[in-house]
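1. Next come a sequence and a model predicted from it.
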Amino acid sequence: MARKSIIARNEKRKKLVEKYAAKREELKAAGDYQALSQLPRDSSATRLRTRCVLTGRGRGNYRKFGLCRNMFRKLALEGKLPGVRKASW
């Protein structure tokens, strides 16, 4: 499981991205890159990390489910993910 501080840092970044999204779009459209560079670095969407909602794991995530591969497999085998079946052919 990811450390609580790393998960909290990512949540803080999400809030900053939402806060400055309109301003960033405005500056990009105007081509004002000098003013764009004055905004906080964490307000850029590329600084966000997709994390598992259960464990906070930062790698091997399925966006559709919001889960890492380990939790996805565990929940799928337990039958807790609707519409997911083990492949058989």
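-> Arrived safely, thanks for sending. Numbering: from 1, shown residues only.
2. Only C-alpha atoms from now on, for both contacts and neighbour counts.
-> Noted.
3. which residues in the protein form strands?
-> With DSSP state E, the ranges of strands along the chain come out as 61-62, 67-68.
4. So for Gln38, which of those strands sits nearest?
-> For the strands of the chain, proximity to Gln38 was assessed by C-alpha to C-alpha; strand 61-62 is nearest, at 32.0 Å.
5. Identify the residues contacting the closest one?
-> Residues from elsewhere that reach strand 61-62 (C-alpha atoms under 8 Å, 6 or more residues apart in numbering): Thr50, Arg51, Cys52, Leu67, Cys68, Arg69.
6. now those in CSV, with neighbour count and distance to Lys14?
-> Shown next, in CSV, are these (neighbours: other C-alpha atoms under 10 Å; distance: C-alpha to C-alpha, whole Å):
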residue, neighbour count, distance to Lys14
Thr50, 18, 11
Arg51, 21, 12
Cys52, 25, 15
Leu67, 24, 18
Cys68, 22, 19
Arg69, 16, 23
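7. want to compare, so here's the second one:
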Amino acid sequence: MAKKSLIEREKKRQRLERKYRVIRDFLRKKKKKVLSLDEKRDIQRQLQALPRNSAPTRLHQRCFLTGRPRGNYRDFFLCRHVFRKKAHACLLPGITKSSW
């Protein structure tokens, strides 16, 4: 199980990303349309003035049950350990374990 502080930090990043998503998208589109370098530089400064944790690239995908940040399956929101246990117990529909 991941530390509670790390999970809360991730939730805070998600909230910031949602809050600044519209502003960030607006500034990016505006930067593409502008032709002068001075205006582009000003827009880039505005983008850099936004909080660092509001960038979507800083988000991690975490396991729904354990909070593990690595080895996640996007379709199930589970890490590989939990996925394997649930697949063995036949708790995931449509998943069959292949064996030789």
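-> In hand now; what should we look at? These numbers come from a predicted model, not from an experiment.
8. TM between them?
-> The TM-score (TM-score structural alignment, normalised by the length of the first structure) is 0.95; 89 aligned residues with a C-alpha RMSD of 1.0 Å.
9. ok, back up a step: in a markdown table, list the contacts of strand 61-62 of the first structure along with distance to Ile6 of the first structure.
-> Compiled in a markdown table, the contacts of strand 61-62 of the first structure are given as follows (distance: C-alpha to C-alpha, whole Å):
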| residue | distance to Ile6 of the first structure |
| --- | --- |
| Thr50 | 12 |
| Arg51 | 10 |
| Cys52 | 12 |
| Leu67 | 17 |
| Cys68 | 16 |
| Arg69 | 19 |
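10. which residues sit in contact with the residue positioned nearest the centre of the second structure?
-> When the second structure is reduced to its mean C-alpha position, the closest residue under C-alpha atoms, centre = their mean turns out to be Leu59, at 3.4 Å. Neighbouring residues of Leu59 of the second structure by C-alpha under 8 Å, 6+ apart: Glu10, Arg13, Gln14.
11. How about Thr96 of the second structure?
-> Thr96 of the second structure makes contact with Ala87, Cys90 under the criterion C-alpha under 8 Å, 6+ apart.
12. Likewise for Arg3 of the first structure?
-> Gly56.
13. Now do the residue mapped onto it from the second structure against Leu91 of the second structure, distance only.
-> Under the alignment (TM-score structural alignment), Arg3 of the first structure maps onto Lys3 of the second structure. Using C-alpha to C-alpha, to the nearest Å, Lys3 of the second structure is found at 26 Å from Leu91 of the second structure.
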